[in-house]
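Colleague: predicted structure and sequence below. I'll ask about it afterward.
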Amino acid sequence: MNATPPLAWDEDLDCWVVADPRLARQVLHHPGFTSGTFERSFQLYMTEAAREEYRELTEFLRLWFVQTDAPEHTALRRPVQRLLSASYVRSLAPRVEEITDACLDALAAGPPYDVVPAVADGISGRVMAHVVGIAESPQTLHRWARTLSLFIGAMYRRDHAAEAHRTMEEMTEALARADAPKSFPQETPEDRARTTATWAMNLFGGLETTSSLLASTVMDALAEPAVWDAVRAQRPGAAEEFVERVLRRRPPLRHLGRVVAYDQELAGESMRAGDLVLVSLTGEALLDEPGGGACPVTGDQHLVFGFGPHYCVGAPLARLEAAVLLRRFAARFPDARLAAETPEWGPNLSYVGLDHLYVELGV
């Protein structure tokens, strides 16, 4: 059986695929690979006519700071990172618990008892609505995120572009009323556009991947009696430890994109400027050498939340939501179990997420 090469050209995807975690760290932390994958994808996968027709949409996505590199990325990221600081996330714990309890109430109002819409989407949506200061429902927020995700994954489809354009307009209108963006630059049209795009990106980032993590955490915990017993017994740290296992086992985001900045050789392969690169986040979590693979920003030994200066700014909040859910779910429904219905996975190529997860609550 042939081993997966660390770097290979995929003819079907028309891009390089980095499968080795050591090489992935190198690519994600190297100036020879830039973050502007949207711009390159617009050029490769959208016709000139479509780019012109949906110019507002493409400009909106270009302004997401995850599409920039240092020093611009550092400057744009800093105020968001301050806002989502560790102390702020800790202060959110009581509110996250209140939201979780309300969503568990909604789950108990079934049957059928489907964890995804009632709990995973509900918690992630309501938490992000609280952080951003908007009144839209979790259903609306997740519809926005899924619509943008479909377009990002298939920019060549004009129907996806049309739906994403409408979503951009709805998000822009909602964010104009939101609380959090008011403390960000608003002086010029350019400032307002950048602020709107930044908060749209924050919303997007805190919805689908977090919902995926929440549902996977419940599913995997119910499938492992020893873990479920430890969480039910409220063993200190049990929930947090298990969330980390779920993250390593099934990262909500499978890969990150990069663009080759200039002609170069890597792992014995010749790469050309402009080539797209998919960097896998699903390789082995730990490296052999002590500290050798740790993220220089956080110390994490895995790639689940990215690596280096682009490390996910919302990682502490996602971890908090998952641990709170696991503890509150076990306390509320200690005799819960997975239902006979097979869990249904979504079709998205980038995210590993459940569309439906049915449980029996044992009450």
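Modeller: Arrived safely.
Colleague: every contact and neighbour count from this point should use C-alpha atoms.
Modeller: Noted.
Colleague: how close does residue 200 sit to residue 151?
Modeller: As defined by C-alpha to C-alpha, to the nearest Å, residue 200 lies at a distance of 15 Å from residue 151.
Colleague: who has more neighbours out of those two?
Modeller: For residue 200 versus residue 151, neighbours defined as other C-alpha atoms under 10 Å are more numerous around residue 200 (23 against 19).
Colleague: which of the helices or strands spans the more buried one?
Modeller: Assigned by DSSP states H and E, residue 200 belongs to helix 189-205.
Colleague: can you list the buried residues in that helix?
Modeller: For helix 189-205, the neighbour count (16 or more other C-alpha atoms under 10 Å) marks 192-205 as buried.
Colleague: ok, then the element right after that helix?
Modeller: Toward the C-terminus from helix 189-205 - assigned by DSSP H and E - lies helix 208-222.
Colleague: next up, a second structure to put side by side with the first:
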Amino acid sequence: MKQLDPQDFLALDDELDDAERNVRDTVRAYATREFLPQVNEWYARGELPRDIAKELGALGLFGMQLTGYGCAGASPAAYGVVCRELEAVDSGLRSLVSVQGSLAMFAIHRWGTEEQRQEWLPRLAAGESLGCFGLTEPSSGSDPGSMRTVARRDGDDWVLNGSKTWITNGTTADVAVIWAGTEDGIRGFLVPTGTPGYSATAITDKLSLRASLSTDIFLEDVRVPSSAVLAPGPGLGPALSCLNEARFGIVWGVIGAARTCYATALDYTGKREQFGRPLAGFQLSQRKLAHMVVELTHASLTALRLARLKKAGRLAPEQISLGKLANARSAIEVARSARTMLGAGGLTLAHPVMRHMTNLEAVLTVEGTDEVHELVIGRTVTGIPAFR
């Protein structure tokens, strides 16, 4: 009988094609060799070096699910596998790829003009430039339609005023996709970060996603030309479509974090002896490990199904909500259980589990809280919206 892989119990990676497996192996090897030895230091210092963007760009990971303009046109599963393998090292790495490719680049690729695409996408794909995505505000998180940032016409220009918060890479980005209310409705604007009136400050007191740059953005009479406006008409739909792209990456990414936590607990309990036997030999330990295997398997099945639906052009936003809700919950349950199996040592950076666990607290919130996704699913199955 074939030996089962403890980290892929149902051999789900057999469902990947050759290209997807090649991407998996390449990114796993590179991230393990180049990023893993440094990630604890990044986490402790609360930083993610800017040069990493060029490395990820050279690997072709930015906007890899898009086509043209230096983007690979890879399958949804290939992009998902990349998110999984990066987040197996740290959620900050997956977040960088998600924000760059699924938010900033997707917004330009899907909703920008041809001139905007030609100007920004090749540089963003190569990691020569960084983008950020300004939607969330201090007073509007789950309710982005209530944003207070505004844009008013002034001749042929637009003038933006307002603020955004929890924006990844706001201090290092070269271009910010800023969503603002106009007299006609919400519009998207491409704002080069060197524009007078644009400023950003780092959020330094966070206890999660420390190997990621979270910032506050301030817009004070920021003047941009009419050519900076994204192509679609007013409305929140274009912004939400970008969030769905990022949520898809999270569905896959959290599996990587959970897999690392499970593998760490499995290895530790197999070596650590108490009461004359390895911890893995106790029934309660095996119960926890079995639960982790089930959660990881269910999450992987969900991610793979969503990838196939996406490739077929049949993936609905509500299905992404289900995946984000279920997989983020499963991942943090695995991380919390793994932490208990490591004892006091699990509280330190000697093991990756606590770092992943705190990161996953943020992942539960970003791109839609549990409550929002529950309401999305509830509205879908009942036909009754309950957001208000």
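Modeller: Cool, got the structure. What you see is a predicted model; the values in this text were computed from it and never measured.
Colleague: TM-score of the superposition?
Modeller: Once superposed, chain against chain, the TM-score is 0.23 (TM-score structural alignment, normalised by the length of structure 1); 130 aligned residues with a C-alpha RMSD of 6.4 Å.
Colleague: tilt between the helix holding residue 200 of structure 1 and helix 208-222?
Modeller: 10 degrees (axes from the mean of the first three to the mean of the last three C-alpha atoms, to 10 degrees).
Colleague: what packs against helix 189-205 of structure 1?
Modeller: On a contact count with 3 or more C-alpha pairs under 8 Å, 6 or more residues apart in numbering; DSSP states H and E, helix 189-205 of structure 1 meets helix 55-62, helix 121-132, helix 138-153, helix 158-177.
Colleague: please identify the most buried of those helices.
Modeller: Across these, the average number of neighbours (mean count of other C-alpha atoms under 10 Å) peaks for helix 121-132, which reaches a mean of 23.
Colleague: so which elements touch that helix?
Modeller: Helix 121-132 of structure 1 is packed against helix 93-108, helix 138-153, helix 189-205, helix 208-222, with contacts defined by 3+ C-alpha pairs under 8 Å, 6+ apart.
Colleague: would a markdown table of those helices with distance to residue 60 of structure 1 be doable?
Modeller: Formatted as a markdown table, these follow (distance: least, C-alpha to C-alpha, whole Å):
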| stretch | distance to residue 60 of structure 1 |
| --- | --- |
| helix 93-108 | 30 |
| helix 138-153 | 11 |
| helix 189-205 | 6 |
| helix 208-222 | 19 |
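Colleague: export the helices and strands packed on helix 189-205 of structure 1 to a markdown table and append columns for distance to residue 105 of structure 1.
Modeller: Converted to a markdown table, these look like this (distance: least, C-alpha to C-alpha, whole Å):
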| stretch | distance to residue 105 of structure 1 |
| --- | --- |
| helix 55-62 | 37 |
| helix 121-132 | 11 |
| helix 138-153 | 15 |
| helix 158-177 | 27 |
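Colleague: right, and those - which one's nearest residue 78 of structure 1?
Modeller: helix 121-132 (16.6 Å; C-alpha to C-alpha).
Colleague: got the angle for the closest one vs helix 138-153?
Modeller: Orientation note: helix 121-132 of structure 1 sits at an angle of 90 degrees relative to helix 138-153 (the same axes, to 10 degrees).
Colleague: could you check the angle helix 121-132 of structure 1 makes with helix 93-108?
Modeller: 150 degrees.
Colleague: for the helices and strands packed on helix 189-205 of structure 1, which one sits closest to residue 96 of structure 1?
Modeller: Using C-alpha to C-alpha, the nearest of those to residue 96 of structure 1 is helix 121-132, at 6.6 Å.
Colleague: one step back: and the helices and strands packed on helix 189-205 of structure 1: which comes nearest residue 216 of structure 1?
Modeller: Closest to residue 216 of structure 1 of these is helix 121-132 (C-alpha to C-alpha; 12.2 Å).
Colleague: tilt between the closest one and helix 158-177?
Modeller: Helix 121-132 of structure 1 runs at 50 degrees relative to helix 158-177, counting by the same axes, to 10 degrees.
Colleague: show me what the longest helix anywhere in structure 2 is packed up against.
Modeller: Taking DSSP state H as the criterion, structure 2 has its longest helix at helix 237-271. Secondary-structure packing of helix 237-271 of structure 2 (3+ C-alpha pairs under 8 Å, 6+ apart): helix 76-87, helix 91-97, helix 106-111, strand 277-278, helix 283-311, helix 317-341, helix 353-365.
Colleague: so what touches stretch 320-330 of structure 1?
Modeller: 89, 93, 96-97, 100-101, 104, 123-124, 213-214, 217-218, 228, 231-232, 234, 239-240, 243, 336 (C-alpha atoms under 8 Å, 6 or more residues apart in numbering).
Colleague: which of these are buried?
Modeller: Among these, those classed as buried by 16+ other C-alpha under 10 Å are 89, 96-97, 100-101, 104, 123-124, 213-214, 217-218, 228, 231-232, 239-240, 243, 336.
Colleague: returning to what we had before: which one of the buried residues of helix 189-205 of structure 1 is nearest to residue 160 of structure 1?
Modeller: Minimum distance to residue 160 of structure 1 across the buried residues of helix 189-205 of structure 1 is 16.3 Å, recorded for residue 204 (C-alpha to C-alpha).
Colleague: so how far is residue 139 of structure 1 from the residue nearest to that closest one when sequence neighbours are not counted?
Modeller: Spatially, and ignoring its direct neighbours in sequence, residue 204 of structure 1 is nearest to residue 145 (5.3 Å; C-alpha to C-alpha, 6 or more residues apart in numbering). From residue 145 of structure 1 across to residue 139 of structure 1, the span is 10 Å (C-alpha to C-alpha).
Colleague: could you work out the end-to-end span of stretch 19-38 of structure 2 for me?
Modeller: For stretch 19-38 of structure 2, the end-to-end distance is 28 Å (C-alpha to C-alpha).
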